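K.L.:
Dropping the sequence and predicted coords here.
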Amino acid sequence: MVTNSALADPALDRTLHALADPTRRALLARLARGEASVGELAEPFAISRPAISKHLRVLEEAHLVRRTREGRVSRCVLDAAPLKDVAAWVARYEAFWEQQLDALARYLADTTTGGEDG
């Protein structure tokens, strides 16, 4: 029997939760171009700075963003390391589905070839 604790990966769960929101993905895309202040990150969005700060906290908890203070200004920088774990998790399923689709392709080829000969 597989239990929830056997499947638990809190770091991966936090990262996937952080990536689940389109605003947070947009913030990460912006930070991929370079560091930015919270104000600079908030500019293109039609939401309040406190709402942006909440999104940034989720990204920080997932270790996707690091925030530093320069006087009164908070600067944010992307830390993409947790994305490697997501890529590895996706790769396992990608390999599974590639095998399944290859098997389906072989089956269809055999069925088509068999139908033409008979």
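P.N.:
That came in fine, so what should we check first?
K.L.:
make it CA atoms for all contacts and neighbour counts henceforth
P.N.:
OK.
K.L.:
and the helix ranked longest in the chain, which residues are buried?
P.N.:
Looking across the chain with DSSP state H, the single longest helix is helix 81-117. Neighbour counts using 16 or more other C-alpha atoms under 10 Å place 82-83 of helix 81-117 among the buried residues.
K.L.:
Kindly report the same for stretch 44-58.
P.N.:
Buried residues in stretch 44-58 (16+ other C-alpha under 10 Å): 52, 55-58.
K.L.:
Report the distance from the longest helix of the chain to the chain centre.
P.N.:
22 Å (C-alpha atoms, centre = their mean, to the nearest Å).
K.L.:
Next, residue 69: secondary structure please.
P.N.:
Here residue 69 is recorded as strand under DSSP: H, G, I helix; E, B strand; the rest coil.
K.L.:
The helix or strand where residue 40 lies - contacts with which helices or strands?
P.N.:
For residue 40, the host element (DSSP states H and E) is helix 38-42. On a contact count with 3 or more C-alpha pairs under 8 Å, 6 or more residues apart in numbering; DSSP states H and E, helix 38-42 meets helix 49-61, strand 73-78.
K.L.:
Let me know the angle separating the first one from strand 73-78.
P.N.:
Between helix 49-61 and strand 73-78, the angle comes out at 40 degrees (axes from the mean of the first three to the mean of the last three C-alpha atoms, to 10 degrees).
K.L.:
this is the comparison structure:
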Amino acid sequence: MARPRTQPRSVEHPAPAEFSLQSVLEALADPVRRMVVRQLARAGQDMSCGTFDLPVSRSTATHHFSVLREAGVLRQYYVGTTKMNALRAEEMEARFPGLLPALVAAEEREHTAISA
């Protein structure tokens, strides 16, 4: 008996024209979500969900990733069974110039002050 073919897993993302400043700011208001953005920016490459250092449970982290994706801040995609995360930096810069770099810089300063 032949196995049914399965479709590759995919994740829905808003188009840049659909990014709402309200949604982006609400997504970035949460400190855990800002940690995700800072860690992605520092890494300079896409990261799997399990590689983030976050002070929340796995299911709560999944919620935070979803909020960031739905706001347009992240792009998520699968590599096999691993869900990867990428900052949509160029698209965010085109829609809201300077927002992400300012946020990442502020998060770096705050993280450094807390760690000192």
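P.N.:
That came through fine. Quick caveat: nothing in here was measured; it's all calculated off a predicted structure.
K.L.:
care to give me the TM-score?
P.N.:
TM-score for the superposed pair, counting by TM-score structural alignment, normalised by the length of the second structure: 0.60. Supporting figures: 79 aligned residues with a C-alpha RMSD of 2.2 Å.
K.L.:
related to what we said a few turns ago, I'd like the helices and strands packed on helix 38-42 of the first structure as JSON lines, with distance to residue 93 of the first structure appended.
P.N.:
Output for those, formatted as JSON lines (distance: least, C-alpha to C-alpha, whole Å):
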{"stretch": "helix 49-61", "distance to residue 93 of the first structure": "25"}
{"stretch": "strand 73-78", "distance to residue 93 of the first structure": "26"}
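K.L.:
closest one to residue 39 of the first structure among those?
P.N.:
Of all these, helix 49-61 sits nearest to residue 39 of the first structure, with 7.2 Å by C-alpha to C-alpha.
K.L.:
matching residues in the second structure for the closest one?
P.N.:
With TM-score structural alignment applied, helix 49-61 of the first structure matches the range 58-70 in the second structure.
K.L.:
with the first structure superposed, average distance for that stretch?
P.N.:
Following the fit onto the first structure, the mean deviation recorded for stretch 58-70 of the second structure is 0.6 Å by mean C-alpha distance after the TM-score superposition for the first structure.
K.L.:
Show me the contact partners of that stretch.
P.N.:
Stretch 58-70 of the second structure has contacts (C-alpha atoms under 8 Å, 6 or more residues apart in numbering) with 13-14, 24, 27-28, 32-33, 49, 54, 74-76.
K.L.:
who does the longest helix of the first structure touch, helix- and strand-wise?
P.N.:
helix 10-19.
K.L.:
what distance separates the helix it packs on from the middle of the whole chain?
P.N.:
Centre-to-centre, helix 10-19 of the first structure and its host chain are 8 Å apart (C-alpha atoms, centre = their mean).
K.L.:
just the angle between that helix and helix 81-117, please?
P.N.:
80 degrees.
K.L.:
packing partners for the helix or strand just after helix 10-19 of the first structure?
P.N.:
Remark: after helix 10-19 of the first structure, the chain's next helix or strand is helix 22-31, criterion DSSP H and E. Contacts defined by 3+ C-alpha pairs under 8 Å, 6+ apart place helix 22-31 of the first structure against helix 10-19, helix 49-61, strand 73-78.
K.L.:
now, which of the buried residues of stretch 44-58 of the first structure sits nearest residue 90 of the first structure?
P.N.:
residue 58 (21.4 Å).
K.L.:
Touching, residue 42 of the first structure and residue 48? I think so.
P.N.:
Yes. Using C-alpha atoms under 8 Å, residue 42 of the first structure is in contact with residue 48, at 7.5 Å.
K.L.:
Good, wrapping up.
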